[in-house]
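this one's structure only:
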């Protein structure tokens, strides 16, 4: 940029872009990552085109402050800058908040190639304390900075430093910017079925065309979708271009890494919250320089500065966890499509149960569709049976119905594996006193505390508050009067232990599988036959392939239908279809039992009969009649404050000043279903508009004319998925 002036988007969401002077001898261009002064501080910022990001405060040249320096990192390319602009505009978020996701590793922006990390030596210290023992046990073979090891071990930094002095932990100099191994596209080429081959050839042609093209890869569970999009990735690798694969859960990276290594001879570059600082730096720099050819990660990987994207894959594209619920409320599936548009590369949405919004895009011709209607090889889809809990109630105090008990007996007798699915963590969703009726509620949220017997704690799954389970009721003081109501996976595991004491069982939830290493351990145990019965939540509904798992029991198929959510039936259908797909993936046939109080419900009938088309048609028509997405638009406005009256007053002001526009309705305010979250009182308004209305501009002008005290927060969620 041949100019003495630069417009900079500084990493402060409360500020707009600011102008700075470019000192003599410093060269910057749009996308350059710079350090800029702001008051007494120095902030990282990104140089932007002035015409694309107007400044609220034009300042004369004589009043500009000098930029401090340019960071030794590649400038952000124009397609990524356009994505940041679009995401900020569509989701009504500050551009700096979106850009911060791109600069997700501050150390990656700095010079220097080595860092000192620490690891256990295997030599115990002379003086062993309980905290030191805990630290060494939890660290295991982990390596990282002192702070990272302290967090992993749940001890203070001082404990780790003491272990370093005692020789139990040693310093290691790490070359953090060394290149990653390059995947080999010609290694491990699979034998594809005719349907797979046709789909793969279409995607290869799309990659070679080097242009934007969105595809839906619609294949039943076990049909080999991964092998198909691997061929598109192979084509990108052969052309020296980068690939991005988004997965909805960190725990899914482990089985994916294994399959990727079998196909390409090395692991892809992983990006998720579990990485050490040095790993994040190395990955970021290699991605930005175009050296990392394949990246697999959670939704945040979407905003990394890829130098030369050739294809984007969104696996399990129907998953609601692709919607970010905090900060910038973006949906990674939709933003992935926009990144493909800006990068001019194909985008593959892979799913066994595509979302209605995605199906609609296919129907109107915006997305192309590839179908894989059958399972790969000799594997067949499992037989699904509905278990009417009214006709076949479980024994008193139990939750597994007699027909499912019999089926588990038969499966274990054949030395095959069982999965029992219940999407509810902990032992019980509610604990109350049988004497006075006191219910344990989170002090920060309007949510019940969930009992976790494995850790002997009551926990809030919304804010993370935990407390020990008391011996006596805090209300009436009676001891041994507390009773657990309803089942969680731990309670089902207790029932499994009572019914099948010789069976080896495992609980699989985000409480037990919190890292790729834990997921790898679980996969190894399943493949080795060291687990007979898995009791798990949605964490086990996707991505895993266990040929000896032949029986799936859904403990409460009605659970997802509670709450009156717009997508409740669709989400329940997706979830149960996904968990059903874990059965019979090898040569042995699979069976699925759905325990339900409403076997006649449309979603249950669709699951039992396998008539997905009729279910989707009915759901789609209901959405059309209601003007709900994809035929209409929603936006939620959530007002929160520690002061309930202040939040309510602002919510009322927002409602009273709502613009009167044809085709747009504003409902509320009303207390949110979670009326208090993390100590803040919450009120919601829901904007419902026709599809053609630019609701973002309306809301921007509407809220822009109001002001409120800093203690009140107003958040806008465009295309909301959560209605709590």
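Ah, there it is. Just so we're clear, the structure is a prediction, and the values are computed from it rather than from any experiment.

contacts, neighbours, all on C-alpha from now
Fine.

which residues in the stretch 301-450 of the chain form helices?
Counting by DSSP state H, counting those that start in this stretch, residue ranges of the helices within the stretch 301-450 of the chain are 332-343, 356-363, 402-413.

Can you tell me which of these is nearest to residue 679?
Of all those, it is helix 332-343 that lies closest to residue 679, at 28.6 Å by CA to CA.

ok, back up a step: how about a markdown table for the helices of the stretch 301-450 of the chain, with distance to residue 287 and mean neighbour count added?
Shown next, in a markdown table, are those (distance: least, CA to CA, whole Å; neighbours: other CA atoms under 10 Å):
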| stretch | distance to residue 287 | mean neighbour count |
| --- | --- | --- |
| helix 332-343 | 15 | 22 |
| helix 356-363 | 29 | 17 |
| helix 402-413 | 47 | 16 |
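
Which of those sits closest to residue 311?
Nearest of these (CA to CA): helix 332-343, 7.6 Å.

Comparison target, given below:
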């Protein structure tokens, strides 16, 4: 007998679940995406099992009828269970999680064809500065008017004028055309014995069709990608879909090339830079099973795959897998849970696994697979420390003499070098030498970072930008502004002074901010058009340059500042990863690490190449502190545009804190970044034993309180950022 009423998970978290009557002419099932009336409006919801989504019952006579069913496959039960688990674990509204599933509005409605525009080759009757800029910016581009306006930095009206004059021509796009099909046996690789053993284990798990979590622990250059590609091939052979999560959009192009070489067709890509038509096409292909392999950022984890057979989290240690706003989830951990609900294998691949992942492997929860050596006979680089208290750079310089000598030697031999400093821009602080005025963001309690390449002062937290003034805003003195400290741009300038013949590339999220620019950089590096790469954490992973034989770490101590729980682990991971870029070809590599604290355990471990000793010491430190993986952390972040309102709300939360033997509450106190995007912030930290029902404690505690409309209260379970 067909259902007469339906419980809906609404897409608005403020609404809660609602019941509706199902008209006789509508065929629905659990997971159906439907349109429902709400007052005078029409809203979207997902039909849910009533026992999984309790609410107060509504009499039949008061139920309003559903208006229609959206023409997309129902959300499968495995994904519905993941939505429930994610909302429960991260103390987030289910609606907020479900919105990540329905991530493309265009996929749910509208025609299968749409109109995009491209340059026709013609010129307008009257050229203006804006039209000239638009024509230059849109060469080779095709998109909707809105998207083209964003690319060109002009108004939509300017582009519509170009359409009227025939400079932009319309193109009918078949939005839902199928993707090229990959073949599991297109180009079979020649694997080493170690790789083959691991590949066979992973492929066997895919064929076994059961939940199987793996930690693929392989040194840099060991061929982890080629190894798990064999599991991808097994899934393709079985007609199952595959999800590969990458931490950075900039890594996508290099990965796509390797994938297409192995399987004969590019995978489907999912990230925030896709145009609306691309998102629609990808979403519908994922939902109907036409997308065989999806490569994407963390949000790809919540897409409605029809027949998922394998999940791979590449560079699984990366902190960019942790979402820091909205639903504050960790894609690494949610990937394991999705694999659990889907009953499929999941592979966490890394050369420097997170301590939590290693603990799960040590306790037998994950199966650990090891690739102990580099592929093809390449050896790991030699590591040397440069003690900056003894080998001091020159005045106003940041590169110590031993590293300068090695840079010169590599340039003479025609080999490439990489200098790593995890700080974008030219300098982290600009001040007036006359009165001491410091340039601070008006929206955040943070200094403005000078970017000389783009001639701007920028806040890396809220995006505020301003041009450097000719005079000090405080005292009016001209030519008095001083850059304090180094960023990558300043290091690049120093390299240009030391090695005037060297071709230098600055690689950060400012300069490599699209897959196309990443591909351009890779082509130049592989073609020998770059001698010295100066970059941030963006260059620590995924890139393979055979001629790169020297890595210099400008300031290995930078990541140890600030008292972060994971500071030592993060420093080890970043430096070990960037060190792994050296000597990946036939030529041996060398790594020089500049430090003022050579005795620090993490620095000593890097010098000795003794990862196990570092992890053992870090594990004991965490055990004594009750920190993850032996205890649990959570943060409660209170914010408001009114500082007094934020402080009062935080104090109310603190005053009603639970007193439990297995949960310690610290704070409230101003957050380290006390002003962010014009909102004042206070924070409470919870340290709980593993036995504590942490999420229930937080829900009961905060659920009993009400706050003014301007106050936001966020919960961060397993926080990675402590600012």
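Right, received. Where do you want to start? This one's a predicted model, so the numbers in the text were calculated from it and none came from an experiment.

And the TM-score between them?
Superposed pair, TM-score by TM-score structural alignment, normalised by the length of structure 2: 0.99. Supporting alignment: 723 aligned residues with a CA RMSD of 1.0 Å.

With respect to residue 281 of structure 1, which of the helices of the stretch 301-450 of structure 1 lies nearest?
Ranking these by proximity to residue 281 of structure 1 (CA to CA) places helix 332-343 first, at 22.4 Å.

returning to what we had before: can you list the helices of the stretch 301-450 of structure 1 in TSV and add distance to residue 29 of structure 1?
Formatted as TSV, these follow (distance: least, CA to CA, whole Å):
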stretch	distance to residue 29 of structure 1
helix 332-343	19
helix 356-363	37
helix 402-413	65
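
Specify the stretch among these that is closest to residue 245 of structure 1.
helix 332-343 (10.2 Å).

which residues of the stretch 551-700 of structure 1 fall in helices?
568-580, 602-609, 612-626, 644-656, 695-704.

As CSV, those helices with distance to residue 296 of structure 1 and mean neighbour count would be great.
Formatted as CSV, these follow (distance: least, CA to CA, whole Å; neighbours: other CA under 10 Å):
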stretch, distance to residue 296 of structure 1, mean neighbour count
helix 568-580, 21, 22
helix 602-609, 31, 19
helix 612-626, 30, 15
helix 644-656, 41, 18
helix 695-704, 32, 14
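
Where is the longest strand in structure 2?
Under DSSP state E, the strand in structure 2 containing the largest number of residues is strand 663-676.

how big's the offset between that strand and structure 1?
In this overlay with structure 1, the average offset of strand 663-676 of structure 2 from its partner residues is 0.4 Å by mean CA distance after the TM-score superposition for structure 1.

quick check: angle from that strand to helix 694-703?
For strand 663-676 of structure 2 against helix 694-703, the angle between stretch directions is 60 degrees (axes from the mean of the first three to the mean of the last three CA atoms, to 10 degrees).

Report the separation between residue 56 of structure 2 and residue 365 of structure 2.
Using CA to CA, to the nearest Å, residue 56 of structure 2 is found at 39 Å from residue 365 of structure 2.

So these two - more neighbours on which side?
Shown here are residue 56 of structure 2 and residue 365; by other CA atoms under 10 Å, residue 365 has more neighbours (15 against 8).

Give me the three-state assignment for the nearest residue to that one once chain neighbours are set aside.
Distance criterion CA to CA, 6 or more residues apart in numbering; nearest residue to residue 365 of structure 2, sequence neighbours excluded, is residue 213 at 7.6 Å. Put simply, residue 213 of structure 2 is strand when judged by DSSP: H, G, I helix; E, B strand; the rest coil.

Which residue in structure 1 occupies the aligned position of residue 213 of structure 2?
Applying TM-score structural alignment, one finds that residue 213 of structure 2 aligns to residue 214 in structure 1.

quick one, what contacts that match?
Taking CA atoms under 8 Å, 6 or more residues apart in numbering as the contact definition, residue 214 of structure 1 lies against 337, 340, 346-349, 366-368.

mind running it again at 10 Å?
206, 312-313, 336-338, 340-341, 345-349, 361-362, 366-369 (CA atoms under 10 Å, 6 or more residues apart in numbering).

just residue 382 of structure 1 next, same as before
Per CA under 10 Å, 6+ apart, neighbours of residue 382 of structure 1: 550-552, 580-585, 588-592.
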